[in-house]
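Undergrad: No letters, just coordinates:
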């Protein structure tokens, strides 16, 4: 089922309560999703005592050493004939942003997607056991209800299949996935990256079909990187870094359940992105408890390209906020001036607060 995000609740709180809540989202910006992130990273291997899972071959766990637990986790598997090094850069990237990542190999480099799905599920069990191993630096620091999976090529197809097999998986990041005739009836929010010029897993034969095969009731996003090849999403630097920013935002939103990241996607990263040749999505940030047409005040046109007209009768003060609850500007509407001008702002979602109402404005 689609999630109803709590942006409106957050928005009202930033107006009616002290600025403490606003501070929670102030530092969550596109510019701050850097590679690497703010946290220091360490690793664990089987030599350090982590479990040797039967459904995969070797593993490295990347974890933050100075972030505040509990941590969400993600398991990542490479593609056909590929080694863990092919997707290794994702490990320290996620960990440096507070997400534990386990990168695994496969028992055979020729394993097909279904075997890679089982390998991912087995890897999550290894992470789960670290939460209870009394000599592990991750003991009691993991949220074992916040697990995600990812993979490249056949590993990407395997990550989708893992979500079908294990309904407790909270998110999927499929990197140029390869899986013909996909059966993907699951509810795990899925992000699919593809490369426009991928000759190994052409989007029309794989990624696009995966998106269509995932139920419309499941939150999903497909981001096709312009001129990208089959390995364009193997690192967070793909698409001039936008691949990492979108993947991290997706996991923070759906696995870490941090709603501050939803407007980063809807209002910034996915608005006419220069790195994309195609974007398909079926998810949204919605106002909580404010159904359409529930306002006494009417604004039109909405969406707008420039200004909106407001049907007020008496002089009314208004304030405009962005989706992070930050004040942009304010003014007074009266009989001779009933317009609010958005022409100097980027495309996206804005909120107008006037009297006891909050109105959502879309500039396109």
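TA: On my side now, so go ahead. Please read all numbers here as calculations on a predicted model, not as lab measurements.

Undergrad: C-alpha from now on. contacts and neighbour counts both.
TA: Fine.

Undergrad: residues in contact with residue 175?
TA: 150, 151, 152, 153, 155, 156, 192, 193, 194, 233, 234 (Cα atoms under 8 Å, 6 or more residues apart in numbering).

Undergrad: Go through those and say which is closest to residue 44.
TA: Of all these, the one with the least separation from residue 44 (Cα to Cα) is residue 150, at 19.1 Å.

Undergrad: Please identify the helix or strand for the closest one.
TA: Using DSSP states H and E, the element containing residue 150 is strand 142-152.

Undergrad: circling back to that earlier point, and which of the contacts of residue 175 is nearest to residue 169?
TA: residue 150 (10.8 Å).

Undergrad: From the contact counts, what lies against whichever strand or helix holds residue 320?
TA: Element membership of residue 320 [criterion: DSSP H and E] is strand 316-321. Packing partners of strand 316-321 (3 or more Cα pairs under 8 Å, 6 or more residues apart in numbering; DSSP states H and E): strand 327-333, strand 348-354.

Undergrad: put this beside the first:
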């Protein structure tokens, strides 16, 4: 046997290894461990494996307040003659398919209004990684319950018949609406609990209580609303939601009933965060919702449960 291969000889050789060499080896091993650990924590692949629905880069205040997100957007018009159950509309969607499928949102206008009144939300939300369908109703005089049914019909069309159906994950859907469309948003969430996010904007409804809703819901009111005053609409809608449901109440400062009808950074910022958090399960957006946002020049009041359950 070779002398250095004998166990006792090997032990003696180990004891003769200079301390500085042993320290260098230990330090190198620690450095390798640290680098491997850091790459595991920061690897996009590791994050994607944790949440396959994540879309787009890590968000910042600037990215969710921007007029456009990271996705380029295409759109297609849907004629009322080609659908049943609602009045057609416009679909806005990320142009690229390289990131796979996206969650989808149907958006309803208010009493006497058309989809054009909500058109600003289409490209703004789609550019953040959603398929967005701004719809016309069967008639401009349709009441909230009818608008809720029409939102559901629009979602069914999107996922089953539309030209972009293969771009949509049908298990990740949301609803939004303004005024009576906001009241319809609550109706849709009540009727279809599988919906993953609802955002009624300055909502109007004769039904003031919504204990049946299980969908994470962000109610947006306006402090200067004289058509659907928050005291008789948005606030009781919010407080009647079950405490077990993820819910929030955002009251816009120096705003009116029609504030959701034009580009609004505060509405966009919190809508994007809410939709990302609950449709995409993207906890990167939790930072904008919890802790509760403070009152500011644009926020009169914000209430909600934190941390979120979903």
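TA: That came through fine. Predicted model only: the values in this text are computed from it and were never measured.

Undergrad: if we can go back for a sec, quick check: which of the helices and strands packed on strand 316-321 of the first structure is buried the most?
TA: strand 348-354 (a mean of 19; mean count of other Cα atoms under 10 Å).

Undergrad: helices or strands next to the longest helix seen in the second structure in the packing?
TA: Ranked by residue count under DSSP state H, the longest helix found in the second structure is helix 19-42. Contacting helix 19-42 of the second structure under the criterion 3+ Cα pairs under 8 Å, 6+ apart is no other helix or strand.

Undergrad: Next secondary structure after it?
TA: Past helix 19-42 of the second structure, the next helix or strand by DSSP H and E is helix 44-50.

Undergrad: Which position in the first structure pairs with residue 253 of the second structure?
TA: Residue correspondence to the first structure (TM-score structural alignment): residue 253 of the second structure is matched to residue 226.

Undergrad: Could you report the distance from residue 170 of the first structure to residue 258 of the first structure?
TA: Going from residue 170 of the first structure to residue 258 of the first structure by Cα to Cα, to the nearest Å gives 13 Å.

Undergrad: So the two - more neighbours on which side?
TA: Neighbours were counted for residue 170 of the first structure and for residue 258 using other Cα atoms under 10 Å; residue 170 has more, 24 against 17.

Undergrad: tell me the SS of the residue nearest to residue 232 of the first structure when sequence neighbours are not counted?
TA: Ranked by Cα to Cα, 6 or more residues apart in numbering and with sequence neighbours excluded, the top spatial neighbour of residue 232 of the first structure is residue 238, at 5.3 Å. For residue 238 of the first structure, the assignment made with DSSP: H, G, I helix; E, B strand; the rest coil gives coil.

Undergrad: cool, residue 362 of the first structure as well?
TA: Three-state assignment for residue 362 of the first structure (three-state DSSP): strand.

Undergrad: can you check residue 209 of the second structure too?
TA: Per three-state DSSP, residue 209 of the second structure ends up coil.

Undergrad: surely it meets residue 233?
TA: No - Residue 209 of the second structure is beyond contact range of residue 233, at 9.5 Å (criterion: Cα atoms under 8 Å).

Undergrad: out of those two, which sits in the busier spot?
TA: Each of residue 209 of the second structure and residue 233 has its neighbours counted (other Cα under 10 Å); residue 233 has more, 23 against 17.
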